[in-house]
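Visitor: Turn this into a model:
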Amino acid sequence: MATVSTPPIEQARTIFSDLGYTVTGDGEEFRAERKWRVVRVTALTDSETTPDDGELRCFVTWSDRASELRRHLRRTDPEYEWAIIGVREGGDYEVLRAPPSATAA
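Guide: A predicted model of the protein is given here:
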């Protein structure tokens, strides 16, 4: 089954391009830029491979893996701001955001 072993990289590129971002880079991670914002986008199939650094990050995974990834990120509490896009086979997607930071007030 493709959704288990292959990260949704093409779907991620399409989503960000459709949102008006300029997409650069190859592989399972790329930069999405629009105005002043630069987001590092990583396509994943599991939650064990999240990076430790960054400022703004978006993880794109299959929808059936999104909740698990969200739990992992909440548990590890990385220093960067993050969001998750859960992609369905048909191309629809849902965005899960990080909980508000206590220091952001």
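Visitor: CA only for contacts and neighbour counts going forward, please
Guide: Will do.
Visitor: where do the strands sit along the chain?
Guide: For the chain, strands defined by DSSP state E occupy the ranges 22-24, 29-34, 37-43, 56-62, 81-87, 93-97.
Visitor: Following up with a second sequence; could you model it the same way so I can compare the two?
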Amino acid sequence: MATVTTPLAEKAEAIFTDLGYVVERDGRELRAQRKWRIVNVTPVDEPATPQEPGDFHCLVTWQEQASAVRERLERRDPDYEWAVIGIEENGDYEVCHAPDADVSA
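Guide: Just a heads-up that it's a prediction; the model follows:
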């Protein structure tokens, strides 16, 4: 896995903060919590899958990598709910949820 860039992690933190989550950093991983939901957030520069246990995972990557990350997760078919956020340099982003995911917060 490539080294995570600081701007990507900062953008991920800003997105979750704007969504009303309380975000904590644990090394390169982020932990976002709102109400009862805790989301393990992993900023990645290349296709990867999260290594940490938990019920909810979100991989945050650059927009050009988002499809590859999503496809890798779909093939792996993990036993947790997941989402992929693809971020543009200008800060715009798109969210892709796992098929059949319950995304209510």
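Visitor: most packed of the strands of the first structure?
Guide: strand 56-62 (a mean of 24; mean count of other C-alpha atoms under 10 Å).
Visitor: For Glu52 of the second structure, give me its contacts.
Guide: Shown in contact with Glu52 of the second structure (C-alpha atoms under 8 Å, 6 or more residues apart in numbering): Asn40.
Visitor: Distance of it relative to Ile87 of the second structure?
Guide: According to C-alpha to C-alpha, to the nearest Å, Glu52 of the second structure stands 22 Å off from Ile87 of the second structure.
Visitor: ok, now Asp18 of the second structure?
Guide: 14 Å.
Visitor: Could you check which residue of the first structure pairs with Phe56 of the second structure?
Guide: Counting by TM-score structural alignment, Phe56 of the second structure corresponds to Leu56 in the first structure.
Visitor: sorry, back to before: quick one: closest of the strands of the first structure to Val4 of the first structure.
Guide: Nearest to Val4 of the first structure, of all the strands of the first structure, is strand 56-62, at 8.1 Å by C-alpha to C-alpha.
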